[in-house]
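**Student:** Predicted coordinates and the sequence they were generated for:
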Amino acid sequence: MSNSQQHGVSAFGIASTFIGTIIGAGFASGNEILQYFVSQGWWGLGAILVATVGFYWFGKISLQLGYYLKTEEYSHAISPSDSPWPRRYCDLMITVTLFGTFVIMIAGAGGLLANLFGLPAIYGSIGIGVLVVLNLLWGMNGLVRIQELMVPALIAGCVLVGLFFTFNPIAGADKPSEIITSPFLVHWIPNGILYVAFNFQLAIAVLVPLGAAAQSRQTLQKGVFWGALGLFAGSATIFTALLLNQGAVGNQAYPMVTLAEQIFSGLGYVYAAILVFGLYSTAISCFYGTILRVHETKMFARLNQVWVMIIMSAVGVVLSRFGFSDLIGRIYPILGFGGLLVMVFMIMVAVKKLPTLTARN
């Protein structure tokens, strides 16, 4: 995972990794879109726009700080002063969010495979846990390569199923129905902000070192622009399809899989496979960020990084047994509230350092 491994990441690689870090089980399943946006009716489209602007702006800041500071350590982008407490707070929030989301992703994989094939959920969790360790042995370039393969398939699946049910809604399914959502998600504006605040904590640990690996400043700018545009397109398409068919999907854990099955039964399995890609892309991004931070702690500093990955993956598999169902609606918003302060710290760092850094370059 050294800087030498990260040399020369393209705009497409940046955009793919940016999207893949944010898109995961909750997004591709439709569950996040359902709870954060569809629950607000058509105002949810405004929340998606709020979130898109937030992702673009904070994504650009993260990449710029990584590019100009030439660092793969995200703490340099969120430490506005020499005082240790902001860094400790951000380290704690980001590490807990990254690892917690890794656990949720592998729990989701296990649950999905159990629903589709009648397998014990632990099999899917173990499989994802093993794969992320193997993939990260390739370093950052391994992460970028897997994102470049998976993200286009994931976006294509979301958009195609979303477009189909936008123009071919299920008869009678447009009637308002009770949507299982979080008590914390009550208005479209804070919903959009909280969606960024939570997901941004997942992205920052990957985007800062990715910025350091960008080919040029122009590459960075193109990558974050296309990444944000891809997020908007995918979110808006899924939102419209779910809103127009909410009567059929309002209480489903994997609403997009439910819609795909309505086209023909085999497509449900295809979409489920794409959803597993989403689970994996987010799991590997979160795991990468977790390992970077955990390996610096006193408890793990003396261990070889491979052993740190094996230990953390095993712990994640064990914790994944607690399940997937309510975590998106309850844990994600809570972590989002904590992430708001992390975003404030990054703004302070950007205001303090970027003008000087860009002037030198």
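**Tutor:** Arrived safely.
**Student:** Could you use CA atoms for every contact and neighbour count after this?
**Tutor:** Noted.
**Student:** and Leu327, what is it in contact with?
**Tutor:** Residues in contact with Leu327 (C-alpha atoms under 8 Å, 6 or more residues apart in numbering) are Ile104.
**Student:** List the contacts of Ala350.
**Tutor:** 61, 65, 77.
**Student:** One more: Lys352?
**Tutor:** Lys352 sits next to Pro80 when contact means C-alpha under 8 Å, 6+ apart.
**Student:** from the chain's centre, how far out does the helix or strand that contains it sit?
**Tutor:** Using DSSP states H and E, Lys352 falls within helix 327-360. Mean-position distance between helix 327-360 and its chain equals 15 Å (C-alpha atoms, centre = their mean, to the nearest Å).
**Student:** Just the buried positions in it, please.
**Tutor:** For helix 327-360, burial by neighbour count (16 or more other C-alpha atoms under 10 Å) applies to 327-329, 331-333, 335-343, 345-350, 354.
**Student:** circling back: mind listing which of the contacts of Ala350 are in strands?
**Tutor:** Counting by DSSP state E, no part of the contacts of Ala350 is found in strands.
**Student:** Now do the strands in this structure.
**Tutor:** Assigned by DSSP E, the chain shows no strands.
**Student:** all helices in it, in order from the N-terminus.
**Tutor:** 11-22, 25-28, 31-36, 44-69, 84-117, 121-136, 140-167, 188-212, 217-244, 246-249, 255-263, 265-294, 305-319, 327-360 (DSSP state H).
**Student:** Second structure for comparison follows:
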Amino acid sequence: MKYQHWKIAFAYIGVIIGAGLSSGQDLLQYFLCFGKMGLLGVLFLGVLNAIFGRIMVTFGCYYRADNHEEVFSQIAHPFFSRILDIVLVIGSFVMGFVMVAGAGSNLNQQFGIPSGIGALICSILIAVVAFLDFDKITSVLGIFTPVIIVMLLSITAYTFIGKSYDFAALDATARTIKPAMNNVFLSVINYYALCAMTGVSMAFILGGTVVRIGIAEKGGTLGGIMVGIIVLAASFSIFANITEVKDADMPMLAIVNNIHPWFAVLYAFTVFSLIFNTAFSLYYSIARRFSGGSTKKMRIIMIAVVAGGYICSFGGFKTLIGVMYPILGYMGVLLLIILFVAWIQKRKDIIVEKFFRRNMLRISLKKQQPDKHVTEKEKELFHSLSEISPAETDALKNDIHETTKQIMENTDDIKKYMDENLSVDDIKIQKNVNEMMDSENQKSEK
């Protein structure tokens, strides 16, 4: 429980850091092609990752989302909600098979394995992991994240410690690369919109796995910040080696091969794992969207999506990024606008709900302690808080009780835990409950 926000953060990074970022191909075509100005664009990209990482995971927690449609139906007009639903399904499928193509390129560049075979290996793994439970899946998504962070920071340190570079010459070489967009500003907006499309569905689902909004906020923010750090480190390393790697499908892998062959092997496996993470998340979000809550149906859809994605992956990784990503990025701008506007509109409600759930957890914890007595007033408050929550009432109650059990099992001093993590203002809580109940009654009368 104590490190749950880190689990969310690492899983979120695993979704975002896929074939493009961990390989460096996205960074070449979107940012480094503009030379030194492109590095400033990467810095701004990191800021957007932190802001929207927090927003997306928090919305998933607030609505206890099982798929992206459940959130969009609440925060957007039905017309825009429907458009976003279609865009995300199409976008997730397209980016999914681009990731699979990246898996093939990765194994081909490092080991000489035919790209089609590498893509097939990745596709089979995706289908197999779909038969695990979600807690295990979340663990899989985050397991390689610390590894790639250490690797990228090590590569950056190796690249710059004790060495100097002619940045004017590097800038001139970088500008010979064909850009995906016309200028840096468009690249930042377009590329982050693409990242949001990659991560939003799974970010909602990740947020929906936790009850406490504070944990979701912290996990999303940490995940976004670390994505920014990873991207910045990779960008500086590629820029310093731009002459040697500008034509490679996997620029980062080309750099690593110059450091040590065994390090390159380890990096190739790690990149493959991250590609798998992203591809799995994209396909999984599609399957969850159309499964209607049925695990069996979800797995059947997953297998069909994986098979279709494998066929489409033969378009070639580098070509697919140059052609498909800008189009998907423009489609994702609408997503960013809707998310940001909804965040401003819902911010007060989210803060209120955060303290409501804290109070529910306090009451539930009190009920589990033999030496404590839950009053009728507290029982009524627990019921009222669950009724006015944006989450489904019975599901929220069950999840509150499950979270309580986990806290009881993993905490020695319950009172200390409550004081440090579940502080509330009872008077303010009751006032907010009364206001919201009055508002609901007025709506019913109308």
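**Tutor:** Happy to help now that I have it. None of the values given here were measured: they were computed from a predicted structure.
**Student:** Keep only the contacts of Ala350 of structure 1 that are still in contact in structure 2, please.
**Tutor:** Retained in structure 2 (both residues aligned by TM-score structural alignment, their matches' C-alpha atoms under 8 Å) from the contacts of Ala350 of structure 1: Ile61.
**Student:** Quick check: the aligned residue for Met324 of structure 2 in structure 1?
**Tutor:** Aligned counterpart of Met324 of structure 2 in structure 1: Ile331 (TM-score structural alignment).
**Student:** swap in His68 of structure 2?
**Tutor:** Taking TM-score structural alignment, His68 of structure 2 has Tyr74 as its aligned residue in structure 1.
**Student:** count of residues packed around that match?
**Tutor:** When neighbours are defined as other C-alpha atoms under 10 Å, Tyr74 of structure 1 has 23 of them.
**Student:** Hmm, it is touching Val208, no?
**Tutor:** Yes - Tyr74 of structure 1 is within contact range of Val208, at 5.6 Å (criterion: C-alpha atoms under 8 Å).
**Student:** joint contacts of those two?
**Tutor:** Common neighbours of Tyr74 of structure 1 and Val208 (criterion: C-alpha under 8 Å, 6+ apart): Gly66.
**Student:** so what's Lys397 of structure 2 closest to, chain neighbours aside?
**Tutor:** Leaving aside its chain neighbours, Lys397 of structure 2 sits nearest to Ser386 (6.7 Å; criterion: C-alpha to C-alpha, 6 or more residues apart in numbering).
**Student:** Could you identify the residue of structure 1 that aligns with that neighbour?
**Tutor:** Aligned partner of Ser386 of structure 2 by TM-score structural alignment: none.
**Student:** tell me the contacts of Ser386 of structure 2?
**Tutor:** By C-alpha under 8 Å, 6+ apart, Ser386 of structure 2 lies in contact with 393-394, 396-397.
**Student:** one more time with 10 Å, if that's ok
**Tutor:** Neighbour list for Ser386 of structure 2: 353, 356-357, 360, 392-397, 400 [criterion: C-alpha atoms under 10 Å, 6 or more residues apart in numbering].
**Student:** Likewise for Gly278 of structure 1?
**Tutor:** 20-29, 105, 109, 147, 150-151, 153-155, 272.
**Student:** Write a PyMOL command that selects only the buried members of those.
**Tutor:** Per 16+ other C-alpha under 10 Å, the buried members of the contacts of Gly278 of structure 1 correspond to this PyMOL selection:
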select buried, resi 20+21+22+23+24+25+26+27+28+29+105+109+147+150+151+153+154+155+272
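**Student:** What does Ala203 of structure 1 correspond to in structure 2?
**Tutor:** So Ala203 of structure 1 corresponds to Gly199, using TM-score structural alignment.
**Student:** Its match and Ile55 touch, don't they?
**Tutor:** No - if you go by C-alpha atoms under 10 Å, Gly199 of structure 2 and Ile55 don't touch, sitting 11.6 Å apart.
**Student:** Aligned to Ile126 of structure 2, what sits in structure 1?
**Tutor:** Ile126 of structure 2 maps onto Val132 in structure 1, with residues paired by TM-score structural alignment.
**Student:** what do you get for Asp26 of structure 2?
**Tutor:** Checking TM-score structural alignment: Asp26 of structure 2 goes with Glu32.
**Student:** Distance of its match relative to Ile146 of structure 1?
**Tutor:** Using C-alpha to C-alpha, to the nearest Å, we find Glu32 of structure 1 at a distance of 23 Å from Ile146 of structure 1.
**Student:** and the two? which has more neighbours close in?
**Tutor:** Each of Glu32 of structure 1 and Ile146 has its neighbours counted (other C-alpha under 10 Å); Glu32 has more, 24 against 19.
**Student:** Can you give me every residue that contacts the residue nearest to that one when sequence neighbours are not counted?
**Tutor:** Distance criterion C-alpha to C-alpha, 6+ apart; nearest residue to Glu32 of structure 1, sequence neighbours excluded, is Gly26 at 4.9 Å. Shown in contact with Gly26 of structure 1 (C-alpha under 10 Å, 6+ apart): 32-35, 104-105, 108, 253-254, 275, 278-279, 282, 324, 327-329.
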